[in-house]
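**Student:** one predicted model, sequence on top.
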Amino acid sequence: MSDASQPTKWEYFVAPVLSHVAQQILNNFGADGWELVQLAPGPNPDTLVGYFKRPIVAGA
């Protein structure tokens, strides 16, 4: 059976995103392979909560 027939397995990460440096934070996570799924309001007006995912690499 080839790997192409296997469903993608994901890992998830939840992190605070400060609005005044959001672009830098999101770029850093993206450089590490994390894809932003959603931004949600955080505990205060200057903070968002980012939900990220990336595929699990077999053997890593």
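**Tutor:** Arrived safely.
**Student:** all contacts plus neighbour counts: C-alpha atoms, from now on.
**Tutor:** Noted.
**Student:** give me the number of residues near the closest residue to residue 14 other than its chain neighbours?
**Tutor:** Of all residues not flanking residue 14 in the chain, residue 51 sits nearest, at 4.7 Å (Cα to Cα, 6 or more residues apart in numbering). When neighbours are defined as other Cα atoms under 10 Å, residue 51 has 18 of them.
**Student:** sec struct for the residue nearest in space to the middle of the chain, please.
**Tutor:** The C-alpha lying nearest the average C-alpha coordinate of the chain belongs to residue 52 (Cα atoms, centre = their mean; 2.0 Å). At residue 52 the chain is in strand, as set by DSSP: H, G, I helix; E, B strand; the rest coil.
**Student:** grab the nearest non-local neighbour of it.
**Tutor:** residue 36 (4.5 Å).
**Student:** please compare the first structure with the one that follows:
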Amino acid sequence: MQKWEYATVPLLVHVTKAILDQWGQDGWELVQVVPSPTNPDNLVAYMKRPIA
């Protein structure tokens, strides 16, 4: 059975692509982007990658 690890990543609007590109280079897959629970003006990315 595949096992996964997860991460939550704060996204800065002016560098969102760079942040996601870097995490993607490290093997992370974007699952969802949602407003931050503490400040809806900020975004949070939920990421996952398989555990080897």
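**Tutor:** Noted; the coordinates are in hand. As the structure is a prediction and not an experimental result, all values here were calculated from the model.
**Student:** TM between them?
**Tutor:** Put the two chains on top of each other and the TM-score (TM-score structural alignment, normalised by the length of structure 2) is 0.88; 50 aligned residues with a Cα RMSD of 0.9 Å.
**Student:** what does the residue nearest to residue 14 of structure 1 align to in structure 2?
**Tutor:** Under the alignment (TM-score structural alignment), residue 51 of structure 1 maps onto residue 46 of structure 2.
**Student:** isn't its match up against residue 10?
**Tutor:** No - judged on Cα atoms under 8 Å, residue 46 of structure 2 makes no contact with residue 10 at a distance of 9.0 Å.
**Student:** re earlier: right, and the residue nearest to the centre of structure 1 touches residue 12 too?
**Tutor:** Yes - contact criterion Cα under 8 Å: residue 52 of structure 1 and residue 12 qualify, at 5.7 Å.
**Student:** list the buried residues of stretch 17-35 of structure 2.
**Tutor:** Using 16 or more other Cα atoms under 10 Å as the test for burial, stretch 17-35 of structure 2 gives 19-20, 23, 28-30.
**Student:** ok, which pair from these is furthest apart?
**Tutor:** The largest separation in those, counting by Cα to Cα, is between 19 and 29 at 12.2 Å.
**Student:** what strand or helix carries the residue mapped onto residue 37 of structure 1 from structure 2?
**Tutor:** Matched to structure 2 by TM-score structural alignment, residue 37 of structure 1 sits across from residue 31. Taking DSSP states H and E as the criterion, residue 31 of structure 2 maps to strand 29-35.
**Student:** mean deviation, that strand versus structure 1?
**Tutor:** Its aligned residues in structure 1 lie a mean 0.3 Å from strand 29-35 of structure 2 after superposition (mean Cα distance after the TM-score superposition for structure 1).
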